[in-house]
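> Okay, predicted coordinates and the sequence, questions at the end:
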Amino acid sequence: MNEPSYFAPAGGLPPQTDLLTDRAIVTEAYTVIPRGVLRDIVTSKFPGWRGTRAWVLAKPIEGFATTFAQYVVEVAAGGGSDRPEPEAGVESVVFLLAGELRLVVDGVEHRMTPGGYAFLAPGADWSVHNDGAQAASFNWVRKPYEAVEGLAAPESFVVHERDVEPTPMPDTDGAWATTRFVDPDDLSHDMHVNIVTFEPGAVIPFAETHVMEHGLYVLEGKAVYRLNGDWVEVQEGDFMWLRAFCPQACYAGGPGRFRYLLYKDVNRQIKLT
């Protein structure tokens, strides 16, 4: 297996001599936020965090994607939060892109390195700090947990990508594989945050059209993605935000692997009332 690579934005500002050209797209079916627009002046700061800034990539918007929020968070040396989650009943996934973090979950300490993955259950008592000398960056996905009567909520866990064997998609000879951090048959989970990997030349050979909303943060490589009839070029550090039923497909032309962190809402009945 090739050594994984994880892109993290660094901010900054283009020079005044640059032309206003980029790949940002906002439609009723999808949004593409390219890495080139993740600059210093569009960061957010959150109460209860020290030495921290965040690029907010997705938030619930009526009529679009409504189930989740997603950020890239950059924590300076010495920064962090004793109480990162301000809302009751919210679950999270933290995926470390760069640097190191000390994560404490329900009294248990974990030292996270790039590729580290933490599922933080609703109601978990957790904190996160950067004790290192360099900035740390992570993807943070938040979702209100949808409880089901008679079904216990899932428990928190911390793993590393290298310890989870990717699952090849059927009939692809391993060219398309998914690193699943949660058992798809475990109905206690109402969201999945996985890593999808395409080898050069691999494709999604049909237009996926489904009820799940998506947040896709590109970790590595480049590809062309089919979004609601448009072919869009994407590369590491780009973010794609898809509402329910947005047709989607992919062609990973290479030269290297194409990999992204994928959020989707799962395992719950459709609410009608």
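Right, received. Where do you want to start?
> from here on, contacts and neighbour counts on C-alpha atoms
Will do.
> which one's the longest strand in the protein?
The strand that spans the most residues within the chain, counting by DSSP state E, is strand 69-81.
> now it, how far from the centre of its chain.
For strand 69-81, the separation from the chain centroid amounts to 14 Å (computed by Cα atoms, centre = their mean, to the nearest Å).
> Next one for the comparison:
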Amino acid sequence: MTYAFPPGGLPDQTGDPAANGAIFTAAYALIPAAVQRDIVTSLLPRWERTRAWILARPLSGFAETFAQLAVEVEAGGGSEDPEPDFHAEGVLFVAEGEGRLWAAGGHHALTAGSYAYLPPGRPWAIRATTRLRLHWIRRRYIPVDGLAVPEFLLTSDAQTPVNWMPGTEQWGTTRFVDPQDLRHDMHVNIVTFRPGGRIPFAETHVMEHGLYVLEGTARYLLNDRWHEVGPGDFMWLRAFCPQACIATGDGPFRYLLYKDVNRHPALTFRGAP
């Protein structure tokens, strides 16, 4: 299995810059793989031999619950203190390469397809054995009285079955954590469509989304416009942005999906104490 990642590099001096299809609207952003280049990377404090594409961050009036990064770590690089926010939980999904993750008192091997859930307030560290490319999703955890914080979890795409939607095996979700486990306030899943599979209605819901296309092609409805998307394209959706999908091509269409779940909506009034 292969998983897409930002291509880096720089295109040549020919071509129309507007032809890449990047778009930012009040309801969504589409950041194609073709614009995920070297000049838009950032270095991260306390990370060595590492660069990152910051694809999403909390943005007032848009999507406010999460940050999403594509992180490239050269062999021997990594961090002993990677997470600057004590209250942040995280998910790592490895697109390419090998490394070691220290968490929950042990060392764990990382390879392509590895999935790690990192609880808030718990130390972890990471070191690349070869060049390591991974997707990192971060969120401020929302605690609930009477519910424990979720434990560290390490699993993989290969170890986790696809749960097909009722009445079809054309559209399904790889769920790395139990959706009934209310300790979790976010889900990071992989959604899979076989050729011709589709979301058969325009989903319109309160959850925010980050969707990174790992494999394949599709026509994707965002708000009121269809877009052709493929490996490495990133879609960033605010709450209530309508979305639907029709998979195209001869192989599966798969994307890594973030969504916020399992918490009451915050009721914040202007001027409230």
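Structure's in. What do you need? Bear in mind the structure is a predicted one, so any value in this text is a computation, not a measurement.
> what TM-score do we get after superposing?
TM-score of the superposed chains, computed with TM-score structural alignment, normalised by the length of structure 1, equals 0.96; 267 aligned residues with a Cα RMSD of 0.8 Å.
> about what we covered before: structure 2: matching residues for the longest strand of structure 1?
Aligned by TM-score structural alignment, strand 69-81 of structure 1 falls on residues 67-79 of structure 2.
> how far apart are the matching stretch and its match in structure 1?
Relative to the matching residues in structure 1, stretch 67-79 of structure 2 has an average distance of 0.5 Å after the fit, by mean Cα distance after the TM-score superposition for structure 1.
> Quick one: residues in contact with the longest strand of structure 1.
For strand 69-81 of structure 1, the surrounding residues in contact (Cα atoms under 8 Å, 6 or more residues apart in numbering) are 8, 48-60, 127-143, 215.
> Also stretch 193-208 of structure 2?
63, 65, 169-172, 221, 237-254, 258-261.
> What of stretch 248-256 of structure 2?
With contacts defined as Cα under 8 Å, 6+ apart, stretch 248-256 of structure 2 is touched by 188-196, 210-219, 247.
> how about that stretch, aligned to which bit of structure 1?
Mapped onto structure 1 using TM-score structural alignment, stretch 248-256 of structure 2 spans residues 253-261.
> what does stretch 94-102 of structure 2 give?
Mapped onto structure 1 using TM-score structural alignment, stretch 94-102 of structure 2 spans residues 96-104.
> chain center to the matching stretch, what's the gap?
For stretch 96-104 of structure 1, the separation from the chain centroid amounts to 15 Å (computed by Cα atoms, centre = their mean).
> tell me which element the counterpart of Lys143 of structure 1 in structure 2 falls in.
Aligned counterpart of Lys143 of structure 1 in structure 2: Arg139 (TM-score structural alignment). Taking DSSP states H and E as the definition, one finds Arg139 of structure 2 inside strand 132-140.
> following that strand, which helix or strand comes up?
strand 153-156.
> gap between the two ends of the match of stretch 248-256 of structure 2?
19 Å (Cα to Cα, to the nearest Å).
> any idea how far Arg194 of structure 2 is from Trp171 of structure 2?
7 Å.
> Give me the more crowded residue out of those two.
With neighbours defined as other Cα atoms under 10 Å, Arg194 of structure 2 and Trp171 compare such that Trp171 has more, 25 against 20.
> Which residue is the nearest non-sequential neighbour of the more buried one?
Phe193 (4.6 Å; Cα to Cα, 6 or more residues apart in numbering).
> now Trp164 of structure 2
In space, and not counting its chain neighbours, Trp164 of structure 2 is closest to Gly172: 3.9 Å by Cα to Cα, 6+ apart.
> Kindly report the same for Ser114 of structure 2.
Nearest non-adjacent residue to Ser114 of structure 2, counting by Cα to Cα, 6+ apart: Ser156, 4.3 Å away.
> do Asn228 of structure 1 as well
Spatially, and ignoring its direct neighbours in sequence, Asn228 of structure 1 is nearest to Pro247 (4.8 Å; Cα to Cα, 6+ apart).
> can I assume the one you found is in contact with Gly229?
Yes - assessed by Cα atoms under 8 Å, Pro247 of structure 1 is found in contact with Gly229 at 7.4 Å.
> Of these two, which one has the most company?
Pro247 (19 against 12).
> who's in contact with the more buried one?
Pro247 of structure 1 makes contacts with Ala207, Glu208, Thr209, His210, Arg226, Leu227, Asn228, Gly229, as judged by Cα under 8 Å, 6+ apart.
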